[in-house]
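Colleague: Requesting a structural model of the entry that follows:
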Amino acid sequence: MLAASAQSQSADDPLSGLVVGDHADPEVPKGWTTVRVRAAALNHHDVWSLRGVGLPADRLPMVLGCDAAGVTDDGEEVIVHAVIASPGWTGDETLDPRRSLLSEVHDGTLAEVVAVPKGNLVLKPEGLSFEHAACLPTAWLTAYRMLFTNAGVRPGDTVLVQGAAGGVATAAVQLGSAAGVRMWVTSREAAKGEQAVALGADRAFGSGERLPERVDAVLETVGAATWSHSINSLRPGGTVVISGATSGDNPDKAELTKVFFKQLRVIGSTMGSRTELESLARFVVTSGIEPVVDSTMPLADARDGFARMVEGQVAGKVVFTV
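Modeller: The predicted structure follows:
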């Protein structure tokens, strides 16, 4: 089958290890099934795998990709949930200490066919294209859990999103706006802030800029560079939800005094559950949300999509069609 896989790794030249070509069909363990992929989306996770982060070299070659939508052998149109629980785990799979994502232990979704546990399939709602469905399982699911499960925001609340242009941030703006939440964003570049406003954000501010009022929640994926601003931006009793630290995980100040004095909640968030993915897909359809797609191209041209991401040219999701 055709697949995009990591054959080797290089921190400085990640594309050198990417091979787009023939790959063995996936093995199908007991309790698993196969999905014929119709669309798959690219994530920074895939580039980091090529750089040697999170994917041990002894697991190569590995088909890359976490996000996909396709068709089962019996004709059902489905979205693939990428979080793989360990054998015997019950409950929220994101809390399983031995969990993995597709493309970390088992071959991923950038292929004509992907094998997944039967319980990892979500029926694709009518009215949701394969291309848009393929955008949901990683960045969009992460944003959904941050907003609605862990921050617990309600219509009328104000949420600050640090780093306007990231995949999770973009998804959060669209989701929050559709739910009646007032969404504010920060960005180092005015143009990226303007793009967020065009997608539904109420206001955009420069990184570190003083806000006109305190917010109910902050969604934090930047880390060290914005941590103090996030804490200072919260109202007493507010919540900061963190799901990443792209600028580093060691801020100059932990702000512990402000955390306890203002009774702030600091919540970690990772991906989301299959149930949340199901709810997310329904919400996207009923709200008329269209995930932002940077570009769509055949899987055979996957190298071009990876190059766009490595060069920092992506605005929205890169989607490969099969």
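
Colleague: Every contact and neighbour count from this point should use C-alpha atoms.
Modeller: OK.

Colleague: Report the separation between residue 48 and residue 284.
Modeller: For residue 48, the distance to residue 284 (CA to CA, to the nearest Å) stands at 28 Å.

Colleague: So if I had to pick from those two, which one is more boxed in?
Modeller: The residue with more neighbours, out of residue 48 and residue 284, is residue 284; 21 against 17, by other CA atoms under 10 Å.

Colleague: looking at this, that one is in a strand?
Modeller: No. Going by DSSP: H, G, I helix; E, B strand; the rest coil, the assignment for residue 284 is helix, not a strand.

Colleague: what helix or strand is residue 258 on?
Modeller: With elements taken from DSSP states H and E, the one containing residue 258 is helix 256-261.

Colleague: part of a helix, is residue 276?
Modeller: Yes. Assessed with three-state DSSP, residue 276 lies in a helix.

Colleague: Check the contact between it and residue 143; I expect there is one.
Modeller: No. Contact criterion CA atoms under 8 Å: residue 276 and residue 143 do not qualify, at 10.8 Å.

Colleague: And this one, please, so the two structures can be compared:
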Amino acid sequence: MPYDVKQYLGLTLADAEAQWRSILARAEVGPGENQVDYVPVETLLCAAAMVALGNVSYGSGLASRGPTPIPELAHVFRRRRTSITSKMANLEGGRSRGGRSDQRLWEVLRDDHRQLFDLYRVILAAARRTGARPELLPDFLELEHSDTFELLGQDEIDETAVEAALRERLEQYTGAGSERPSERQVLARVRIDQHRFAKAVLINCGWECVFCGFGLTDRSKPTLLRASHIKPWRSSDDHERRDVRNGVAACPTHDAAFDAGDLTLSEELEVIASARITSSSNPAVRLMFGAPLLRQHIRLLPGGHSPRPDYLDWHRERIFLT
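Modeller: Now for the predicted structure:
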């Protein structure tokens, strides 16, 4: 049955639970068998997946490559991967016979990702309550365990830098032949990219300050840890802004010192302090930036990604205060 936009946007926890129970009771679709119609939680998760994947073409090639969360959604929905990418194409308006209600829904959500995030949280809560554990349905936007919808790492991107990024991304669509996104859509993508970068850096660094080991056990609220770029966000291109090897996790004190150029790292990941730090006679400075609190080398998880040497070179040459 067709749904109107109000039914999607007004989705309740009870509605979502009922829809999940019907989804989880489905049998696998056999060759040549028709699939059942999409219910709102499926369509909304496809919309959330579009945010996660960014600006891509939703054709059969995407289905065959199978980037997360396409195979995961196909598995839990008991659908083919091509069905998931076709639904995304419907939402985007890329199919001549696509449902108009899908297009109207995406027109609302693409300019208001916060509303989509609200619905995403409701859908995942309902999924967990009806038996769809993270192993079956992963939190691919990494928003499930936040008490609020505050995205991580947003304090690193100032207004001037965001405006520059907006202009840069919008210019990519000039004469490109594809629909030019709105400023709100691009801004939402910039912010979710930064959130995913920050989350990846915190995980890579074991949820602790690489300089001193400070950390909190409540990983849903890493409010006293920062995930900062080594080569600053404002000076990086899109790839560098998303690259986990361009980030370190730090407590507020050591994060501020790293950003200000009072700390840097050698190619061997040795911690180097500036002259004004090493020459200071202030007891608090000597405590925070001396042994045993300050490590001689930063510590990463076994198998973690080490900072890329060119990012470290950039920081030493352009930020560090010798």
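
Colleague: List the TM-score for the superposed pair.
Modeller: Superposed pair, TM-score by TM-score structural alignment, normalised by the length of structure 1: 0.28. Supporting alignment: 164 aligned residues with a CA RMSD of 6.9 Å.

Colleague: related to what we said a few turns ago, if you count contacts, what does the helix holding residue 258 of structure 1 end up packed against?
Modeller: Contacts defined by 3 or more CA pairs under 8 Å, 6 or more residues apart in numbering; DSSP states H and E place helix 256-261 of structure 1 against helix 227-232.

Colleague: circling back: in the helix holding residue 258 of structure 1, which residues are buried?
Modeller: Going by neighbour count (16 or more other CA atoms under 10 Å), the buried part of helix 256-261 of structure 1 is residue 259.

Colleague: After that helix, which helix or strand is next?
Modeller: Remark: after helix 256-261 of structure 1, the chain's next helix or strand is strand 265-268, criterion DSSP H and E.

Colleague: before we move on, which element is residue 240 of structure 1 in?
Modeller: In this structure, residue 240 of structure 1 sits in strand 234-242 according to DSSP H and E.

Colleague: measure residue 76 of structure 2 to residue 42 of structure 2 for me?
Modeller: In terms of CA to CA, residue 76 of structure 2 sits 10 Å off from residue 42 of structure 2.

Colleague: who's more crowded, these two?
Modeller: Neighbour totals were compared for residue 76 of structure 2 and residue 42, and residue 42 leads with 22 against 17 (other CA under 10 Å).

Colleague: how about the nearest residue to the more buried one, chain neighbours excluded?
Modeller: Setting aside the residues directly before and after it, residue 42 of structure 2 is nearest to residue 77 in space (CA to CA, 6 or more residues apart in numbering), at 7.4 Å.

Colleague: pretty sure the one you found is touching residue 24, no?
Modeller: Yes. Between residue 77 of structure 2 and residue 24 a contact is recorded at 7.5 Å, counting by CA under 8 Å.

Colleague: Same drill for these two, tell me which one is more crowded.
Modeller: residue 77 (22 against 15).

Colleague: more neighbours, residue 276 and residue 143 of structure 1?
Modeller: Just comparing residue 276 of structure 1 and residue 143: by other CA under 10 Å the higher neighbour count belongs to residue 143, 29 against 18.

Colleague: ok, that one - contacts?
Modeller: Contacts for residue 143 of structure 1 (CA atoms under 8 Å, 6 or more residues apart in numbering) come out as 168, 169, 171, 172.

Colleague: For it, pull up the helix or strand it's in.
Modeller: Counting by DSSP H and E, residue 143 of structure 1 is found in helix 141-144.

Colleague: Beyond that helix, next helix or strand please.
Modeller: Next in sequence after helix 141-144 of structure 1, counting helices and strands by DSSP H and E, comes strand 158-162.

Colleague: I'd like the distance between residue 15 of structure 2 and residue 6 of structure 2.
Modeller: From residue 15 of structure 2 to residue 6 of structure 2 the distance is 13 Å (CA to CA).

Colleague: With residue 189 of structure 2 instead?
Modeller: For residue 189 of structure 2, the distance to residue 6 of structure 2 equals 24 Å [CA to CA].

Colleague: Which one's more surrounded, these two?
Modeller: residue 189 (20 against 9).

Colleague: for the more buried one, helix, strand, or coil?
Modeller: With three-state DSSP as the basis, residue 189 of structure 2 sits in helix.

Colleague: Against which helices or strands is the host helix or strand of residue 303 of structure 1 packed?
Modeller: Here residue 303 of structure 1, judged by DSSP H and E, is contained in helix 302-310. Packing partners of helix 302-310 of structure 1 (3+ CA pairs under 8 Å, 6+ apart): strand 18-22, helix 44-51.

Colleague: And the helix or strand following the first one, what's buried?
Modeller: For strand 18-22 of structure 1, the following helix or strand on the C-terminal side (DSSP H and E) is strand 32-41. Neighbour counts over strand 32-41 of structure 1 (16+ other CA under 10 Å) mark 33, 34, 35, 36, 37, 38, 39, 40, 41 as buried.

Colleague: and the angle from strand 32-41 of structure 1 to helix 302-310?
Modeller: Inter-element angle recorded for strand 32-41 of structure 1 and helix 302-310: 60 degrees (by axes from the mean of the first three to the mean of the last three CA atoms, to 10 degrees).
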